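Student: structure, please.
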Amino acid sequence: MSNPAQILDVSALPPGGGFLLAPVGQERIRTPDDFTEDQRAFFRTAEQFAEERVLANAARIEKKDYPFVRQLLREAGELGLLGLDVPEAYGGLGQDETSSMLVTEAMARLGAWSVTFGAQVGIGSLPIVYFGTEAQKRRYLPKLVSGEWVAAYALSESSSGSDALGARTKAVLTPDRKHFVLNGSKQWITNAGFADVFIVFAKIDGDKFSAFIVEKGTPGFSLGAEEHKMGIRGSSTCPLIFEDAKIPAENLLGEPGKGHRIAFNILNIGRLKLGAGCVAGCRGVLQLAVEYGRDRRAFGQPITGFGLVREKLARMAALVYAGEAMSYRTTGLIDERMARSGAAHGTPAFDQAVIAAVEEYNIEASILKVWGSEALSQAADEALQIHGGYGFVEEYAIERVYRDNRVNRIFEGTNEINRMLIPGTLLKRAAKGQFPLPQLARTVGEAAARGELPRPGPGPLARERRLAELNKHLMVYALQAAVETFGPALSEKQEVLGALADVAIEAYAVDSAVARALQSARDGRVEPVAEACVKLYAVEAHERAYAQAKRALRATVTDVAACREHLGRLRKLFDEDPADLTALREIIVTKTLEAGKYPLGWA
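Tutor: Sure thing, here's the model as predicted:
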């Protein structure tokens, strides 16, 4: 962007939302090329387990054979796959966020198992890892890491899903201060039917939102009936019921009234991992589509010879490339922030540093959650379409994938809530002086008024670098117009915020994909399939970003003349030069069909 040195010290680690500040490629990002041998080994171990033990027994899992699911968790524990985020002192492996994300990706081969596994190692265990007392960690973590005990996370209620702080479950300290008495209920709790340990959120005295560790068998604590779900049928989902349930006072997790910090930070980690899992899902459905499409013949040829099918396959591959770029860029930022903290793994200082890092990049976490879940929905839908009528019957795996993926847009915070968080967090940080939005907006506004456009220098992907910068300009210009129009009331303008979020999401995706490709260049040349993936995604994403920026402005500026002026300036930020997308798709799909799967795999 124009004069980045005036806005950001690019030698420092970028802040959350920093992709809007520095020119694309100026920040070196983590990519699959940077994975260490240890990280790759964790992935291969998890991938082999998922293939040989999970997928091979998919029918058994889907039929809710929960004793077998518990057995699988124990087997995963024996391999160390349940303890990557847990310090060695409590039986874990104490690995970095990237290693943990890679295992999450590998476990995404079957939706029901992915959800069960994620609840165990993520939202069910991490609250104790980062917020538990020493006694709590020693009591629970070794058994969770081994798979002897199963964990669940209970935040949602029938009347408060996205509005977590509206929970009605109440906790009252007994007069002898030895117990909390819980009354209320929880809804949609993964692993509930066979869990041993529950992280439960309730309000002490009806107003101090707090977290508790509740064990199975606690008097007054019971389960409702299993939910029969559209997808992820092999995972357990039950309501929890508390009727004067007495919880030992020492099972309070964290500080009274600070449960929101636990809930939201653990959800941010969950969003990161959900996004990565969805990218893995996109790879999986692309392979299903290729395998089916090469064998299915129509009009005398495989259907992969038809242009509209090839278009679908190419788009799926481009989605995977961009998704991988965003996922590991984000975990790389968290890992680098942790490394710079100097804190030793397993110490209180480390726990605090992890939470600080996750809080810093919560914008990127929400972007990954929204983008990943919607990319997988698009890819699964297109893969099913390629299967035709066979995609609609249970005999073919794509039918299950199509059903399973739908919930991704609902849990870990609905996509609507996450869309509100993306621009909302930027505005809050700007108001506190933690993000240079006013300076950035002034720079972009003045440039737009003068008709000055980003002009990256020579080198590979020149147009795509320009598109990356234009997307950022679109976001900042539309956001500033909304701030000037609505002021603090912007927080209530959901349609505007949603459109702005979509611009930011595309800006991060294109910036990440271009940066990844530039880093992989050898002797000034980018690998042809990677180059085609970036070009295809960048052109179409820029069109979507422009459309959403217009949508935001039209919902912001009601005066006709003023709106026309804004839209005229916005038009200058739109690159409508032609691009031969068909040729790009052919480069991608030819290699995809040769490989029989996503052609740029790194494992």
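
Student: can we go C-alpha only for contacts and neighbour counts from here?
Tutor: Fine.

Student: quick one, helices of the stretch 51-200 of the chain?
Tutor: 58-62, 66-78, 97-106, 111-118, 126-131, 134-146 (DSSP state H, counting those that start in this stretch).

Student: quick one: residue 503 and residue 474 touch, right?
Tutor: Yes. Shown here, residue 503 and residue 474 form a contact pair, counting by CA atoms under 8 Å, at 7.3 Å.

Student: nearest residue to residue 182 other than its sequence neighbours?
Tutor: Distance criterion CA to CA, 6 or more residues apart in numbering; nearest residue to residue 182, sequence neighbours excluded, is residue 171 at 4.5 Å.

Student: what number of residues lie near that neighbour?
Tutor: 28 (other CA atoms under 10 Å).

Student: wait, it sits on residue 183?
Tutor: Yes. Look at residue 171 against residue 183 with CA under 8 Å: they come within range, at 6.6 Å.

Student: follow-up on the earlier one: with mean neighbour count as extra columns, can I get the helices of the stretch 51-200 of the chain in JSON lines?
Tutor: Below are the helices of the stretch 51-200 of the chain laid out as JSON lines (neighbours: other CA atoms under 10 Å):
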{"stretch": "helix 58-62", "mean neighbour count": "17"}
{"stretch": "helix 66-78", "mean neighbour count": "18"}
{"stretch": "helix 97-106", "mean neighbour count": "24"}
{"stretch": "helix 111-118", "mean neighbour count": "25"}
{"stretch": "helix 126-131", "mean neighbour count": "22"}
{"stretch": "helix 134-146", "mean neighbour count": "19"}
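
Student: select, out of these, the one closest to residue 268.
Tutor: Smallest distance to residue 268 across these (CA to CA): 11.5 Å, for helix 126-131.

Student: could you pull out the residues contacting both of residue 503 and residue 474?
Tutor: Residues within reach of residue 503 and of residue 474 at once, by CA atoms under 8 Å, 6 or more residues apart in numbering, are 545, 546, 549.

Student: buried subset of the residues you listed?
Tutor: If you count burial by 16 or more other CA atoms under 10 Å, the buried members of the shared contacts of residue 503 and residue 474 come out as 545, 546, 549.

Student: isn't the second one right up against residue 503?
Tutor: Yes. Under the contact definition of CA under 8 Å, residue 546 touches residue 503, with a separation of 7.5 Å.

Student: what do the two both touch?
Tutor: In contact with both residue 546 and residue 503: 471, 474, using CA under 8 Å, 6+ apart.

Student: will you turn the helices of the stretch 51-200 of the chain into JSON lines that also has distance to residue 288?
Tutor: Output for the helices of the stretch 51-200 of the chain, formatted as JSON lines (distance: least, CA to CA, whole Å):
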{"stretch": "helix 58-62", "distance to residue 288": "16"}
{"stretch": "helix 66-78", "distance to residue 288": "25"}
{"stretch": "helix 97-106", "distance to residue 288": "16"}
{"stretch": "helix 111-118", "distance to residue 288": "15"}
{"stretch": "helix 126-131", "distance to residue 288": "34"}
{"stretch": "helix 134-146", "distance to residue 288": "33"}
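
Student: next, the structure of the following sequence, for comparison with the previous one:
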Amino acid sequence: MKRMKGGAFLLESCQPEDVFTPEDLNEEQKLIAKTTDEFIREQVFPLLEQIEQQNFSHTVRLLQEAGELGLLAADVPEAYGGIGLDKVSSTLITEKMAQGRSFALSHGAHVGIGTLPIVFFGTEQQKKRYLPALANGKKLAAYALTEPGSGSDALGAKTTAVLQEDGKHYLLNGEKQWITNSAFADLFIVYAKVDGEKFSAFIVEKDFPGVSTGPEEHKMGIKGSSTRTLILQEAQVPAENLLGEVGKGHLIAFNILNMGRFKLAAGTVGTAKRVLELAIKYALERKQFKQPIASFPLIQEKIATMAIELYATESLVYRTAGVLDQGLSGVEQKQGQEVAKAIGEYAIECSIAKVVGSEMLDYVVDEAVQIHGGYGFMSEYEVETHYRDSRINRIFEGTNEINRLLIPAALIRKANKGELPFFARAQGLQSELMNLMPTLPDPQAAPLTLEQEQINHAKLLFLFVAGQAIERYGTKLTEQQEMIRDISDIALSIYTMESTLLRAAKQQNQSKPNATSHLQFAEALIYNRMQKLEQIARHTLTALFTGDTLRVQLAILRKLTRIEPKNELQLKRNIVKQLLKAKKYIVQSRS
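Tutor: Here you go, the predicted model:
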């Protein structure tokens, strides 16, 4: 596989053989997925209602059982008691775990943001002391960053750490809010400002003097997870429990959030598959006017659209898992800045995955409730719980609004460092676009040829709109958040469309029996996204220009977003047939 730099997908072309897709799983990875799926369905599903009532003894026991199966150890190196799996394998575990609702959140907080800071940034002593127990479930972890006055503004934290005169302990004072796993966590990754100024990270055990937690919070969803305030009152933390360097806590916090965003996206894929399965089965069983509601075209359209959005997210999540595998190979042997750079390389892709995944899941659960009708509003139906649970994902790991602001900022930072030739590519683009000739459909062309050209034009559109905005506002572009949002949404669409196309093209190139189904998913997704891109770009261009200049810019926009009419209705009818036959999300051969 060709190794791509983070964000390079916006400027460069990529070939199908350069991306990882769900169809590329090897036998070992399939076994890991099967093991996780069986664990959730056989061990966790029967206890979900009790877990929902916050019977945390079940959660702790199940996490320990997961540890015995190796399901907590995927990201922990073998040298420290883990099994050091590739990122695709750990992504599969996260996806399959997601069916377990609140239990999945407890698992994810432990293996992800709770354990990874020590994996990536811990000293040799810290890794040997903590990782074996975290990998087998004898100790459980939590992550404590948010405070009552600092959510998205993490560096505004008020929690302080003062090194005592003997140099043996730090005294930590402050409160951390909304801490997942806090009822039963044995250790917390805590962020505090040394001497009130230097943002730093610490490994804090629950039994250290001065450490306590508040009462459980009452939440809209994910009710079976523990969410409490972590209270630090003159908490005594050994000096050797400083994680990383004093004043370098932001390197840990922000890069662990990058990994958390990606894992959240993987979880949305697993949950969406479960919810779509519930919706399909209900539609097949529920009868109105003497026939299953699954026979009604409007219900079929909902199911098809849910599946298309899921297919797209699944495609970009596993593409991202593939690049993370390349970028993070051997990273646990590196130190500090090197680790942060390796993780931060794909910050753009991780933010995109988080935004796309969380918004896809919100759409899927909303439509699933609609398909259930009044029963979807009743708590005894599983879909009602998923509806409430899904809402937090657009807030977790940095709100979607914050992530949308981060994407262009990360791109500009890379360009300023000379890591991506964004400015050079944007220069002189307008004259190139003025002479751009529209692509006409060729009946003899290979499948997805026209869609590939549309994606190429979408990349030019990104350069066009982002370049115009930067030229107009320069460093003050950060004040134009609506424009930054629009630029991000173009980038989101490009990564989604291209990941979908590359996955389908790979199946086509390999002459797989289900290639036609993949093509239909890709065609439907790209047709939908290209229509939305025109509206997004128009919104920013009309804010940048007026009069004749605006008319020229809009003429270029029409060239770049021109699409041939497609029978989207028939595409979706073809897609839904296989879903109803399988009674779940599946990409299979047409019958």
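
Student: distance check, residue 291 of structure 2 against residue 481 of structure 2.
Tutor: Computed as CA to CA, to the nearest Å, the residue 291 of structure 2 to residue 481 of structure 2 distance reads 49 Å.

Student: which residues of structure 2 fall in strands?
Tutor: 141-144, 160-163, 169-180, 187-194, 198-205, 211-213, 227-238, 242-243, 287-288, 291-292 (DSSP state E).

Student: who wins for proximity to residue 55 of structure 2 among the ones you listed?
Tutor: That would be strand 227-238 among the strands of structure 2, by CA to CA, at 13.2 Å.

Student: circling back to that earlier point, in helices, which of the buried ones among the shared contacts of residue 503 and residue 474 of structure 1 fall?
Tutor: Among those, the residues falling in helices (DSSP state H) are 545, 546, 549.

Student: contacts only, for the residue mapped onto the first one from structure 2.
Tutor: By that I understand residue 545 of structure 1. When structure 2 is aligned by TM-score structural alignment, the residue opposite residue 545 of structure 1 is residue 533. Contacts for residue 533 of structure 2 were tallied using CA under 8 Å, 6+ apart; they are 458, 490, 493, 561.

Student: can you find the partner of the second one in structure 1?
Tutor: To tie it back to what came earlier, the one meant is residue 490 of structure 2. Under TM-score structural alignment, residue 490 of structure 2 pairs with residue 503 in structure 1.

Student: what of the last one?
Tutor: Using TM-score structural alignment as the criterion, residue 561 of structure 2 maps onto residue 574 of structure 1.

Student: ok, residue 337 of structure 1 touching residue 357?
Tutor: Yes. With contacts counted by CA under 8 Å, residue 337 of structure 1 reaches residue 357, the gap being 6.3 Å.

Student: just give the number of residues close to the aligned residue in structure 2 for residue 486 of structure 1.
Tutor: When structure 2 is aligned by TM-score structural alignment, residue 486 of structure 1 is paired with residue 473. Neighbours of residue 473 of structure 2 under the rule other CA under 10 Å: 13.

Student: go on, residue 370 of structure 1?
Tutor: Residue 370 of structure 1: 27 neighbours (other CA under 10 Å).

Student: for it, which non-adjacent residue is spatially closest?
Tutor: residue 415 (5.4 Å).

Student: could you list which residues are in contact with that neighbour?
Tutor: 369, 370, 409.

Student: nearest to residue 141 of structure 1, of those?
Tutor: Of the contacts of residue 415 of structure 1, the one sitting nearest to residue 141 of structure 1 (CA to CA) turns out to be residue 369, at 27.0 Å.

Student: measure the closest one to residue 126 of structure 1 for me?
Tutor: Counting by CA to CA, the gap from residue 369 of structure 1 to residue 126 of structure 1 is 18 Å.

Student: cool, and residue 233 of structure 1?
Tutor: 25 Å.

Student: repeat that for residue 578 of structure 1.
Tutor: 49 Å.

Student: report the angle between the longest helix out of those in structure 2 and strand 187-194.
Tutor: Ranked by number of residues, the top helix in structure 2 under DSSP H is helix 249-285. Angle, helix 249-285 of structure 2 to strand 187-194, by axes from the mean of the first three to the mean of the last three CA atoms, to 10 degrees: 140 degrees.

Student: in helix 249-285 of structure 2, which residues are buried?
Tutor: 249-284.

Student: over to stretch 37-53 of structure 1?
Tutor: So for stretch 37-53 of structure 1, counting by 16+ other CA under 10 Å, buried means 39, 40, 41, 42, 43, 44, 45, 46, 47, 49, 50, 51.

Student: residue in structure 2 paired with the third one?
Tutor: Spelled out, it's residue 41 of structure 1. In structure 2, residue 41 of structure 1 lands on residue 31 (TM-score structural alignment).

Student: what's the residue nearest to residue 182 of structure 1 aligned with over in structure 2?
Tutor: Looks like residue 171 of structure 1 aligns to residue 161 there (TM-score structural alignment).

Student: next one: that match from residue 197 of structure 2, what distance?
Tutor: 9 Å.

Student: what's the answer for residue 428 of structure 2, then?
Tutor: Taking CA to CA, one finds residue 428 of structure 2 at 45 Å from residue 197 of structure 2.

Student: what about the two, which has more around it?
Tutor: For residue 428 of structure 2 versus residue 197, neighbours defined as other CA under 10 Å are more numerous around residue 197 (15 against 11).

Student: which residues does the equivalent of that one over in structure 1 contact?
Tutor: Residue pairing (TM-score structural alignment): residue 197 of structure 2 is matched to residue 207 of structure 1. By CA under 8 Å, 6+ apart, residue 207 of structure 1 lies in contact with residue 257.

Student: swap in 10 Å and give it another go.
Tutor: Applying CA atoms under 10 Å, 6 or more residues apart in numbering, we find residue 207 of structure 1 in contact with 165, 166, 167, 168, 170, 171, 257.

Student: and if you look at residue 134 of structure 1?
Tutor: 90, 128, 348.

Student: matching residues in structure 2 for stretch 149-159 of structure 1?
Tutor: Using TM-score structural alignment, stretch 149-159 of structure 1 pairs with 139-149 in structure 2.
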